[in-house]
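Chemist: Next input, structure requested:
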Amino acid sequence: MALVLVTRSTGLFSGRTLLRCGLTASTVLRVLYLGTLMSVPPLLHAQPTAEDGPPPSTLAADMFETVTKLPVTVKDMYGKSIDGQMVLTHFKPPGDGPFPAVIMNHGRDSNQRANPSRYRYSDVARYWLRRGVAVFVPTRLGYGDSGMEQDPEFTGECNSKNFDAAAAVTNVQTLATVEFAIKQPWVNPSKVILMGQSMGGFATVVAMGTKHPSVIAGINFAGGSGGDAVNRKANPCGYHRVAATFEKAAKANGGSTPMLWLYSENDNYWGPDIPRKWHTAYTGAGGKAEFAPFGPVSTDGHSLLAKGMSMWRPVLDQFVRLQGIAIPQATGAPPASGFAAIGDASKLPLVKQDVKETGYVRFLALDLPRALAIGPKGEWAFFSGENVIARTLDRCAQTAKTACKLYAVDDNVVWQP
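Modeler: I've put the predicted structure just below:
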């Protein structure tokens, strides 16, 4: 199998990216030498990262990235008022809109709150931009450039956690972000979705209790609070108190706002059972939430958002489609053939075993629209992005020196034996 590494401007992975993915330096050099058989467009990484390191020195022009600051005042669990400037990163699809908007709330690291200096979730943002949705990512007070001197989200000691206080703090900042977003002329003020990871998922659940008229749905990725994956693996402090806080949000919302909760069974913070107890508490109090369980993700299912896109993307697509969000599709795609399920790599014809075990996994990790083609001697290629069918067939034909056939387009196997 031949691969090529191309710079971001041409749409493929850099050598640094492949080294991070686990390839040795010698393998990367050999790959660079061999040529190309597959490629990935510039607007999508094969796997999204939860947070992609330090912000770039320049803003992402292709995503219309902008950074601003919002003045907010919160009260910590002791009743002390804390004033600060919340750093807000936002991204916009091309065009004038008005676009739906997503508010993406980040997680919490009580020991490394200064890093990153501002949250971006650029790969998550690319998922939404492809669906014509603007993205707003607040860096809450006490994190990064929004201030490290105080920790407004501190909830107390393990046996006496005050999660209601943390909920009040995050609600102020979530609502401030919503209000900023709906004032932008390119945002649809009646179509805002809240989303969050870990503590950001907690913030998303409790924000349902504010019942903001612009918010149409909530998405909770591995949400919770009180966790310690090192000292209290799968046994978070005061999980019953989190449940009580979620119950209050559910009662205040009255089941008027749908939610999607996504958790992996090997989450080192919550384990497989506690998220279900939280969900039962929320729905039992009148909240409306679908629970989406996933199998293990890497060594810690808490990284579901970062490392499990091939797992959660179809589920999330189904949910957001119900909220009126258009899912990208390849133009001119043939109908599903019924030859195999899209996730069954064992059915791939002609290709070598390593393609089934590794290459196809990379294809499944791509966002839509996407296509994969196979040549008569097992040559193969895939693309994601615009004009994807023609680009995939052309690339495969260049390698095979003859015409190739489509195997899969978007989420369907279209192969005709």
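Chemist: For the rest of this, base every contact and every neighbour count on C-alpha atoms.
Modeler: Fine.
Chemist: helices or strands up against the longest helix along the chain?
Modeler: If you go by DSSP state H, the chain has its longest helix at helix 163-182. Applying 3 or more C-alpha pairs under 8 Å, 6 or more residues apart in numbering; DSSP states H and E, one finds that helix 163-182 contacts strand 66-75, strand 99-105, strand 134-139, strand 187-197, helix 199-207, helix 239-253.
Chemist: Which of the three states applies to the residue most central in space within the chain?
Modeler: Centroid check for the chain by C-alpha atoms, centre = their mean gives V124 as the closest residue, at 4.1 Å. For V124, the secondary structure call by DSSP: H, G, I helix; E, B strand; the rest coil comes out as helix.
Chemist: For it, which non-adjacent residue is closest in space?
Modeler: P48 (6.5 Å; C-alpha to C-alpha, 6 or more residues apart in numbering).
Chemist: In terms of helices and strands, where is the one you found?
Modeler: Under the criterion of DSSP states H and E, P48 resides outside all helices and strands.
Chemist: Could you give the number of residues near it?
Modeler: 22 (other C-alpha atoms under 10 Å).
Chemist: returning to that earlier point: compute the distance between the residue nearest to the centre of the chain and R313, please.
Modeler: 11 Å (C-alpha to C-alpha, to the nearest Å).
Chemist: To check against the first, give me the structure of this:
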Amino acid sequence: MMKRVITLIFFCLFPVMVHAQYKGETVRIPMVDEGLLWDTDITLEATLYKPEGDGPFPVVIFNHGSTGPGIIPEDVTINPWGFGSYLLRKNIALLIPMRRGRGASDGSYDEQYTCNPEGITEGIEYALESLDATFSYLDSQSWVNKEKIVLSGHSRGGMLSLVYASEHPKSAVGVLNFSGGWVSDTCQVKSESANLSMFKNAGRKIQVPSLFIYGRNDPFYADESIEEFAETYKASGGDLTFKFYKLGQQVSGHSVFWSYWYLWTGVVDDFLFQQGMTAN
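Modeler: Next up is the predicted model:
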């Protein structure tokens, strides 16, 4: 109980402390960018929060969302330093890779904004290649405990984490999905959200537990859609813990990861412990 109180106090004070927070170190992740005529060696920008010492340490990979489209400039580096501080206190490393064409990463941002099923698939496959490079990087690092990796992400990054874990059964011990979805409810396929087939496929193939964290009044997905995401995933075989928070009538549910730490840190504490990422 006392640990939960301390965690709550820490995150309530987070906005005041933010400028004094450690904001990680920048690392470069090698990647081969395949082209029509030739391949190009590029690097991805990533922010690393690593505990002191030689390790090996458990690692959480955080996958960022999209640009909006155009709401967030492509050259902005996503860095959830509050999440990094939270994990460092648990002796867990956090790695935040910027996919091709985002932040200071090389390459082109070509994940597409389309409701066309073929375009959606192509965009996800393009994003997955950056995550492949991220795992190759971690595999080369002696400080990484390769048996204790959790995939996490927000918005498109949450969906990307689920898809990757479903296609690479041994890549992670769990998935943290914050407000995940590849497209908004405006994308309908046969009168249902285009996200549903992705949740169904992931739930059918994934072999590790998942924690879904969403907020009500999300501008991208109706409350009913979010509940259907979770129901579809679980009915397809996914091992799911689902948390759906009410943040307020005028509050965007999509901000639950960034602004409402105090609501979900307890359930994330439990999830990380259950997956063997922490000792207590």
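Chemist: What would you report as the TM-score here?
Modeler: The TM-score (TM-score structural alignment, normalised by the length of structure 2) is 0.82; 265 aligned residues with a C-alpha RMSD of 3.1 Å.
Chemist: picking that back up, roughly how far does the residue nearest to V124 of structure 1 sit from E179 of structure 1?
Modeler: For P48 of structure 1, the distance to E179 of structure 1 - C-alpha to C-alpha - is 28 Å.
Chemist: Kindly report the same for I219 of structure 1.
Modeler: 19 Å.
Chemist: More neighbours: which of the two?
Modeler: More neighbours surround I219 than the other of I219 of structure 1 and E179, with 28 against 14 (other C-alpha under 10 Å).
Chemist: Which parts of structure 1 are strands?
Modeler: With DSSP state E as the criterion, structure 1 has strands at 66-75, 81-91, 99-105, 134-139, 187-197, 215-221, 259-264, 289-294, 370-374, 380-384, 405-409, 412-413.
Chemist: Superpose on structure 2 and give me the mean offset of the fourth one.
Modeler: In the superposition with structure 2, the average deviation recorded for strand 134-139 of structure 1 is 0.7 Å (mean C-alpha distance after the TM-score superposition for structure 1).
Chemist: in structure 2, what residues pair with that strand?
Modeler: Alignment note (TM-score structural alignment): strand 134-139 of structure 1 is matched to residues 93-98 of structure 2.
Chemist: Would you mind pulling the contact partners of the matching stretch?
Modeler: Identification of contacts with stretch 93-98 of structure 2 by C-alpha atoms under 8 Å, 6 or more residues apart in numbering yields 44-51, 57-64, 77-79, 84, 87-88, 104-105, 131, 134.
Chemist: Tell me which residues of that stretch come out buried.
Modeler: Under the neighbour-count criterion of 16 or more other C-alpha atoms under 10 Å, stretch 93-98 of structure 2 has 93-98 buried.
Chemist: Kindly report the same for stretch 19-26 of structure 2.
Modeler: 23-24.
Chemist: With stretch 153-173 of structure 1 instead?
Modeler: Quick answer for stretch 153-173 of structure 1 (16+ other C-alpha under 10 Å): 153-155, 161-173.
Chemist: ok, the counterpart of D33 of structure 2 in structure 1 to Y263 of structure 1 distance?
Modeler: Superposed on structure 1 with TM-score structural alignment, D33 of structure 2 falls opposite T73. If you measure T73 of structure 1 against Y263 of structure 1 using C-alpha to C-alpha, the figure is 32 Å.
Chemist: So between these two, which is more surrounded?
Modeler: A count of neighbours by other C-alpha under 10 Å puts Y263 above the other of T73 of structure 1 and Y263, at 29 against 14.
Chemist: that older thread, can you name the two of the buried residues of stretch 93-98 of structure 2 that are farthest apart?
Modeler: A93 and M98 (16.5 Å; C-alpha to C-alpha).
Chemist: can you tell me which residues contact T186 of structure 2?
Modeler: S193.
Chemist: any idea how far the counterpart of it in structure 1 lies from S214 of structure 1?
Modeler: Counting by TM-score structural alignment, T186 of structure 2 corresponds to P236 in structure 1. Counting by C-alpha to C-alpha, the gap from P236 of structure 1 to S214 of structure 1 is 33 Å.
Chemist: do the same with V192 of structure 1
Modeler: 6 Å.
Chemist: anything in contact with each of these two?
Modeler: V178.
Chemist: Next, the contact list for the equivalent of T299 of structure 1 over in structure 2, please.
Modeler: Here T299 of structure 1 is matched to V251 in structure 2, going by TM-score structural alignment. If you count contacts by C-alpha under 8 Å, 6+ apart, V251 of structure 2 has them with N217.
Chemist: Ok, the one 5 residues further on next?
Modeler: Taking C-alpha under 8 Å, 6+ apart as the contact definition, V256 of structure 2 lies against 178-179, 213-215, 245, 247.
Chemist: List just the nearest of those to S155 of structure 2.
Modeler: S179 (5.0 Å).
Chemist: neighbours around that closest one, how many?
Modeler: 28.
Chemist: Pretty sure D394 is one of the things K405 of structure 1 touches, is it not?
Modeler: No: counting by C-alpha atoms under 8 Å, D394 is not a contact partner of K405 of structure 1; they are 10.4 Å apart.
Chemist: picking that back up, wait, which of the helices and strands packed on helix 163-182 of structure 1 is closest to R20 of structure 1?
Modeler: strand 187-197 (22.4 Å).
Chemist: what's the mean gap between that closest one and the aligned bit of structure 2?
Modeler: Strand 187-197 of structure 1 sits 0.5 Å off on average (mean C-alpha distance after the TM-score superposition for structure 1).
Chemist: Onto which residues of structure 2 does that strand map?
Modeler: Residues 144-154 of structure 2 are where strand 187-197 of structure 1 lands, counting by TM-score structural alignment.
Chemist: What residues of the matching stretch count as buried?
Modeler: Applying 16+ other C-alpha under 10 Å to stretch 144-154 of structure 2 flags 144-154 as buried.
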